[in-house]
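Engineer: Quick check, what structure comes out for this input:
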Amino acid sequence: LHTASRMPWLFNLRNRLPGAAWLGERLLGLSARRSLPEFRGDTFWRERDATLFTSSDMVIAAACSGRKAAVLFVDTFNGGFESENAWAAARVLKAAGYLLHTVEKFSGHHCCGRTYLASGMVDEARARAGALVDALLPLAEEGVPIVGLEPSCLLTLRDETLAMGLGDKARTVAAQALLFEEFIAREMREGRFKLGLKPAGKPILLHGHCHQKAFGAVSPILEVLKLIPDAKPELIESSCCGMAGSFGYEAAHYEVSMRMAEAALLPAVRSQPDAIVLADGTSCRHQIADGAQRQAVHVARLLDALIA
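Structural biologist: Modelled structure (predicted):
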């Protein structure tokens, strides 16, 4: 991703050059019937708005004095392919009065190791996760909440890091790790989160990511959506969208992937053509785009668009 952001036009030829998708399927096993995520030059880390973030010292000082503060963990997918989601989340939290920090490193960005782990590359995953935990540890030790956007990445901090032998430091970070909506819902219950929003003016359909379902993190999304005047969000009763990371991109799994999507998710999306479709998972959004030709958005994007 770091390399591709320097010449995205080259890496995006697979989606545009006739015959490239067919060749990619034969060489890499990626289904020619799938579009691949578009690489871009304006990633979150290359185009960061410094006005939205401050130093770790200032965020720690704010948190220790009881003021509103958080660290925004920007994952590979939302930072590299859908930077708008990361910007939107930062603007929403900033508008609600939170002082923000985000962790980076000189040669790119920190990764939770999820993609390595999903491919059985445990040592590489442990190294990436360990580096991220080390970067977050000073903030977590001072009680600064760690807020993430991609369910599979943020929840890696709450689950897999504890199983990979990273010890007490991983437990300290895990205790502060919250998904975007989990954090807002908690702050709402404590009377700390207030944000004026306009009505959406359309029905809202919500698809929960598998990790959100496994960790009981779908109900906080519905709680947060109550901030939108007159909103009556409908939860799509579905199983996995069928994409499941790289699974749905692979030619060998394409048919199974689409059957999973057609079991409930895609028919529900098609049944309400005027609805706003929400999905926090990168893979879920891509499945909806491929299967129903609809653009699903992260909850952060909707809240940002409705700030009064």
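
Engineer: only C-alpha atoms for contact and neighbour calcs from this point on.
Structural biologist: Noted.

Engineer: How many neighbouring residues does the closest residue to residue 140 other than its chain neighbours have?
Structural biologist: In space, residue 140 comes closest to residue 173 once its chain neighbours are excluded; the distance is 5.4 Å by CA to CA, 6 or more residues apart in numbering. Neighbours of residue 173 under the rule other CA atoms under 10 Å: 27.

Engineer: go on, the one 3 residues further on?
Structural biologist: With neighbours defined by other CA under 10 Å, the count for residue 176 comes to 23.

Engineer: Tell me who's in contact with it.
Structural biologist: Applying CA atoms under 8 Å, 6 or more residues apart in numbering to residue 176 gives the contacts 140, 143, 144, 145, 146.

Engineer: For the comparison step, fold the sequence that follows:
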Amino acid sequence: MSDKQMIEEEERAIYTGDHCLSCTSCMSNCPVMAAAKEYRGPKLVAPAHGRMHFSEDDTELSLDFCSNCKSCDRACPSGVAVSTLNMLQRAEYYRHHPHSQRDDMLAHGERMAKRLNAIPLGTTFANFGMSIGKSLGIFDSMGIAGKRDMPKYASSTFAQEFKKIQQPKSDKKVVFYPGCSINYNEPHIGVAFVKVMNKNGYEVLLDEQFNCCGSPLVVTGYLDEAHEHAENNVSRILYWKQQGIPVVACCTSCSLMLRQEYEELFGEQAMKDAGENVYDAFEFLEMLDAEGKFNTNINAVNQRFLYHVPCHLKTQGIGTPAVSIFRRIPGAKVELADVGCCGMSGNYGFKKDKYDISMKIGEKLFSRIKAAAADGVICDCPTCRMQIRHGTQTDPVHPIEVLAKAYK
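Structural biologist: So this is what the prediction gives:
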């Protein structure tokens, strides 16, 4: 029996399935079900089948269709944590069945990135190898969507770039959680975040004891390993909470995992306590603005932006704080794409057997972007930006990049 303090049983996601009314709200709002008729729907995987707790030696045949976009959670009138229940059922399946090489690769991006960065020119050769692998069809043979470009590694990590930044000292501090994507693929986004926080009077700290949030592990069924990541990250967040220093993330999937999904998946009180000290970057800036502490000494940006709101931002229930902050940028105009899920959902769209589903889900967004009279596309989620780039041949950016460039 674990000695960890758990949250109250009625608050735990694992028990919410009993509140399912079979109303089909989750099914009518599921982007995967709309794109793949063979998917029998989110409520049939865990809220229904999961109640039997695998009492028979079978499993719901469409278990692997759920992308964990959480559209079902937001639609459920009874507060059933449908997607989380689906992830718990997926993990239970993989406790008794082997993972594929493809899933092992997609789940362990941080592990691979660390190994490559430990080798001289490792990332350079890896980028070249991925290009060759795509052209030779190697990724297809592994079950990875060969039509996609794999994310390229940056020549240096954010942690390395961070050490070069000369920050003004300040009594006001935040800890930045870069996540795997910013640390290994897009360090310039983290650099932009540091600039924005410095302009607002904050010194940014980096805790290199953090590891991957665990989202790629959860969606591929490595739940026990994700739990280990959660315990490490929660201990670090609580350490900073004790110092009165908030933890801020620029990736909406990371922030959702840190502040909400740990608690839903594992039900530990420490995870709930830690989640209270985690903020989305623009959420934090919006809080400063509400207190009259946001730096509005900003150059004009006379551009129109189309903003795709990530599913994992919507699930956090904090609105669209980037839109609020962009109203403070002179000349900037922001319009919401407002067409639902992009279809990428983390590593879901990288799977060969899910590629067509992913692209079909994204069709409305692709058409919206192509038809919009916008100067640029902005989005907080790295995999959403990958999907947009792939489906429209445009170059979306994180909104923090626009703000950083606009500051005088």
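
Engineer: so what number do they get for TM-score?
Structural biologist: After superposition, the two chains reach a TM-score of 0.89 (TM-score structural alignment, normalised by the length of the first structure), with 293 aligned residues with a CA RMSD of 2.0 Å.

Engineer: just to revisit the earlier point, name the SS class of the corresponding residue of the second structure for the residue nearest to residue 140 of the first structure, please.
Structural biologist: In the second structure, the residue matched to residue 173 of the first structure (TM-score structural alignment) is residue 274. At residue 274 of the second structure the chain is in helix, as set by DSSP: H, G, I helix; E, B strand; the rest coil.

Engineer: doesn't residue 239 make contact with residue 274 of the second structure?
Structural biologist: No. With contacts defined as CA atoms under 8 Å, residue 274 of the second structure does not count as touching residue 239, sitting 9.1 Å away.

Engineer: mind listing what's buried in the lengthiest helix in the first structure?
Structural biologist: As assigned by DSSP state H, the longest helix anywhere in the first structure is helix 122-141. Across helix 122-141 of the first structure, burial judged by 16 or more other CA atoms under 10 Å covers 125-140.

Engineer: any idea how far residue 75 of the first structure is from the nearest residue to residue 62 of the first structure once chain neighbours are set aside?
Structural biologist: Once flanking residues are discounted, residue 62 of the first structure sits nearest to residue 69: 6.2 Å by CA to CA, 6+ apart. Distance, residue 69 of the first structure to residue 75 of the first structure, by CA to CA, to the nearest Å: 19 Å.

Engineer: thinking again about what came up before, so what's the residue count around the residue nearest to residue 62 of the first structure?
Structural biologist: Neighbour tally, residue 69 of the first structure, other CA under 10 Å: 24.

Engineer: Residue 290 of the second structure too?
Structural biologist: Using other CA under 10 Å, residue 290 of the second structure is surrounded by 10 other residues.

Engineer: Tell me which residue of the first structure matches up with it.
Structural biologist: By TM-score structural alignment, residue 290 of the second structure lines up with residue 189 in the first structure.

Engineer: Which secondary structure elements does the longest helix of the first structure sit against?
Structural biologist: Applying 3 or more CA pairs under 8 Å, 6 or more residues apart in numbering; DSSP states H and E, we find helix 122-141 of the first structure packed against helix 114-118, helix 160-163, helix 167-176.

Engineer: Go ahead and flag the most central residue of the second structure.
Structural biologist: residue 253 (1.8 Å; CA atoms, centre = their mean).

Engineer: ok, now which ones touch the aligned partner of it in the first structure?
Structural biologist: Using TM-score structural alignment, the partner of residue 253 of the second structure in the first structure is residue 152. Listed by CA under 8 Å, 6+ apart, the contact set of residue 152 of the first structure reads 114, 211, 281.

Engineer: Could you do residue 179 of the first structure as well?
Structural biologist: Listed by CA under 8 Å, 6+ apart, the contact partners of residue 179 of the first structure are 147, 148, 149, 150, 151, 154, 155, 217.

Engineer: conserved subset of those in the second structure?
Structural biologist: Retained in the second structure (both residues aligned by TM-score structural alignment, their matches' CA atoms under 8 Å) from the contacts of residue 179 of the first structure: 147, 148, 149, 150, 151, 154.

Engineer: Could you point out which of the residues you listed is nearest to residue 241 of the first structure?
Structural biologist: residue 151 (13.9 Å; CA to CA).

Engineer: ok, the closest one touching residue 209?
Structural biologist: Yes. Judged on CA under 8 Å, residue 151 of the first structure makes contact with residue 209 at a distance of 7.0 Å.
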